[in-house]
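S.K.: would you be able to build a 3D model of this:
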Amino acid sequence: MTDGITLPGADPDLLYSEDENALRAAVRSLLADRSDPATVLAGLESDVAYDTGLWHALATEIGTAGLLVPEKLGGAGASAREAAVVLEETGRSVAPVPYLTSAVLAVTALLGCDHDRADVAVPLTALAEGRTVGVLAVPLPTAPGGLTAPASVRADASGALTGRVTSVADAAGAELLLVPAEGPDGPALYAVAAAADGVRVDTVTPLDLTRPLGHVTLDGARGRLLAGGDRARAAVDRALLTGAGLLASEQLGVAEWCLTETVRHTAERTQFGRPVGSFQALKHRMAALWLEVASARAAARNAADALATGSPDAPVAVAVAQAYCAPVAVRAAEECVQLHGGIGMTWEHPAHLFLKRAKSDELALGSPGRHRDALAGLVGIPAP
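M.R.: Next comes the predicted model:
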């Protein structure tokens, strides 16, 4: 540490700063007021892609959409650490907003392009100000480094794109699609207006209704070339790496809510004249889960710090975080459902929202097994 700044290669600082805690308080207050379980459940019955009012308040009024964007482009000039705090809180409330897809994945992909160019800077500023929702048009399960094969979309010399991308998160509510494609000169990244001719988004029913999926079909849609060759590939890979690393913070938020809610419920629910949480078997289960959540926090914070400081060990930190945090979130959600008894199985109780988000997140941006395989290669311990 030097003057409060963590330098690349220095020991990571996993504690929350005053600014991060202030940001958390603002986001948590908003979500408690606008994204309580009853509101989220009611929204699932509608056909809207996401809660536009909540997104406007979170992205614009609090300014979270531009956390990763430099100040000269209308952003806050913050880092992955601050974005991780926001994702912890959206995970705690399973908020139906496109924060991960727009403010993290799409923004990071654009930052990997030449943002001194107007055709990159303009959409980046629009994303930072919350005026536009963008998505990186890759299948949600795509892991960092997972786009090594030729893209499923082809671009001709005039920038007309043809192809199909399945299971794109938040595609139905996006105004801007960032599409990796195989261009005349190799890999390329194009910007396509979602409302343009030749673009069709077919919604599908996902497991997690708070993060809708869509299949994107392009039939001669006009795209603007943002980057080509190695730069395009690097921009997409960096976006996927950042997204996977910060997804661990969302998974941490899911696990924390499940643990807190389970402890509260078992302290209030009585059986045989005693709170069920006082039974030794349940105490052991919740204590074990608390240890896992505490370890998940360390892994998620380490990944966020490594991304924020540009650490060369960021791929290792991200692989560790995803390999560990994804199963912890699922286990916490399963315990939440089971230890609530019969009420935990009902639609009216929000436990199922967290279980579905945890299971969906477990597959998003690479499964735990995929990240363990990547980690083995990164640290030089190949599988037998």
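
S.K.: only C-alpha atoms from now on, for both contacts and neighbour counts.
M.R.: Will do.

S.K.: sketch out the strands for the protein, chain order is fine.
M.R.: For the chain, applying DSSP state E gives strands covering 134-136, 153-155, 160-169, 176-183, 186-193, 199-204, 213-222, 224-228, 270-271, 274-275.

S.K.: which parts of the longest helix along the chain are buried?
M.R.: Longest among the helix segments of the chain by residue count, using DSSP state H, is helix 229-268. By neighbour count with 16 or more other Cα atoms under 10 Å, helix 229-268 contains the buried residues 231-259, 262-263, 265-266.

S.K.: to compare against the first, here's the next sequence to fold:
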Amino acid sequence: MTTATSQEDLDALRATVRDFLEAVSGEEAARELIESEAPFDPKVWAQLSGELRLAGLAIPEAYGGDGFGLVELGVVLEEMGRSLLCAPFFSSVVLAATTLLAAGDDVACARYLPGIAAGTTTAALAVTEADGAWGPRRITTVAEETSPGQWSLTGRKSFVIDGTTADLLLVVARAGVGLSLFAVDRQAPGVRAEALRSLDATRAQAQVTFEAAPATRVGEDGAGECVFGPVLDVASVCLAAEQAGGARRVLETAAEYARTRHQFGRPIGSFQAVKHKCADMLVHVELAEATAREAARLHDEDPAGLPAAAAAAHACCSRAYLFAAMENIQVHGGIGFTWEHSAHLHFRRAKSAQLLFGGPAAYHERLLAALGV
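M.R.: Below is the predicted model:
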């Protein structure tokens, strides 16, 4: 359990992150990266992780971080979702760091987490395979022990976020008594990462193939399945925060356009149909923010309620972001459908985020299971 941060400090954190991202990583910067096919800007990443220390915000102090919780991290992710940040933050700080901590391997944590906290090591979690499902029963990648403490991985992982740029790959594979977690150097022989074309060009994804790739086991033999639940809960809460931030941004964009765009001698926001669209967007966004922030609070203060809250937050925020992104396009009319406008970037991010951990069917099943239904 972490010490609660005051609302004043959370507001100050939000203002600092927003000012930074608006200055160096707004929607136009995202478009430039997409057109250049660069996954992220190394200078922005160095500032974000070095000067602002955001990469180490929620990593324990023992491993070089600042030891804050998901409440504080959620504020940062809301702002990153708002700006469509292109950076390996979600893959390294949310997925990889959470997985290392959940594995309970002090040696691996001491080896990898300080670099992740400093931003000098980027990491990715490789779980999903051809069908994209986040489930232990679908994993076919295998690991064989070649000598004491040394393993060899063979298989293929798909939809690995930032898989082409990560220094460290954390891979779930079948070995020994069941599933285990392995650390793999992306530059090691037998590792091949290929970029995938995806709906959301602001979040790089890859297919990673292992052909007798050298690996080191992280955690106990057969403990890989145990990390699925905790990691997916934290990842869902963090993704919900990012979605809530994006939803708030498209609501503000739609409202601003409705105030300034005139038709028939009056702002289009004065027409009842447009008013209703903006009002409906506001209801969805307010609910999304509330569920994401409550799930983060439960993680830090009452973990027993986290599984249900995490699934509910992801479901609510997925629906809200996609709804707001679609309505934003409608409010903008013809220009909202063009490639030159940023509305489609948020729509693509919203749809991709909705499907990231299996889609509506998967997170509704997790919610029902957490509620005991």
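
S.K.: what's the TM-score once they're superposed?
M.R.: TM-score for the superposed chains, counting by TM-score structural alignment, normalised by the length of the second structure: 0.94, backed by 368 aligned residues with a Cα RMSD of 1.9 Å.

S.K.: thinking again about what came up before, average distance between the longest helix of the first structure and the second structure?
M.R.: Average distance, helix 229-268 of the first structure versus aligned residues of the second structure after superposition (mean Cα distance after the TM-score superposition for the first structure): 1.2 Å.

S.K.: gap between Leu232 of the second structure and Thr98 of the second structure?
M.R.: Using Cα to Cα, to the nearest Å, we find Leu232 of the second structure at a distance of 9 Å from Thr98 of the second structure.

S.K.: aligned partner of Ala30 of the second structure in the first structure?
M.R.: Superposed on the first structure with TM-score structural alignment, Ala30 of the second structure falls opposite Val40.

S.K.: try Arg217 of the second structure
M.R.: Match for Arg217 of the second structure (TM-score structural alignment): Leu225.

S.K.: nearest residue to its match other than its sequence neighbours?
M.R.: Once flanking residues are discounted, Leu225 of the first structure sits nearest to Tyr190: 4.6 Å by Cα to Cα, 6 or more residues apart in numbering.

S.K.: isn't the one you found up against Ala221?
M.R.: No - with contact defined as Cα atoms under 8 Å, Tyr190 of the first structure does not reach Ala221; the gap is 10.6 Å.

S.K.: how much does stretch 82-90 of the first structure stray from the second structure?
M.R.: Looks like 0.8 Å for stretch 82-90 of the first structure (mean Cα distance after the TM-score superposition for the first structure).

S.K.: so which bit of the second structure is that stretch matched to?
M.R.: By TM-score structural alignment, stretch 82-90 of the first structure lines up with residues 72-80 in the second structure.

S.K.: how distant is that stretch from the center of its chain?
M.R.: 11 Å (Cα atoms, centre = their mean, to the nearest Å).

S.K.: stretch 139-157 of the first structure too?
M.R.: Centroid displacement of stretch 139-157 of the first structure relative to its chain, using Cα atoms, centre = their mean, is 19 Å.

S.K.: which other residues reach it?
M.R.: 161-169, 179-184, 187, 218, 237-238, 240-241, 244, 363-367, 370-371 (Cα atoms under 8 Å, 6 or more residues apart in numbering).

S.K.: counterpart of the residue nearest to Leu225 of the first structure in the second structure?
M.R.: Match for Tyr190 of the first structure (TM-score structural alignment): Phe182.

S.K.: look up how far Arg137 of the second structure lies from that match.
M.R.: Relative to Arg137 of the second structure, and taking Cα to Cα, Phe182 of the second structure is found at 17 Å.

S.K.: neighbour count winner among the two?
M.R.: More neighbours surround Phe182 than the other of Phe182 of the second structure and Arg137, with 22 against 9 (other Cα atoms under 10 Å).

S.K.: quick one, what contacts that one?
M.R.: Leu170, Val171, Val172, Ala173, Ala215, Thr216, Arg217, Val218.

S.K.: what about the aligned partner of the first one in the first structure, how many residues nearby?
M.R.: Read it as Leu170 of the second structure. In the first structure, the residue matched to Leu170 of the second structure (TM-score structural alignment) is Leu178. Leu178 of the first structure has 26 neighbours, counted by other Cα under 10 Å.

S.K.: spatially, what comes nearest to the aligned residue in the first structure for Gly269 of the second structure if we skip its sequence neighbours?
M.R.: Residue correspondence, TM-score structural alignment: Gly269 of the second structure in this structure matches Gly277 in the first structure. Among residues not flanking Gly277 of the first structure along the chain, Thr266 sits closest, at 4.4 Å (Cα to Cα, 6+ apart).
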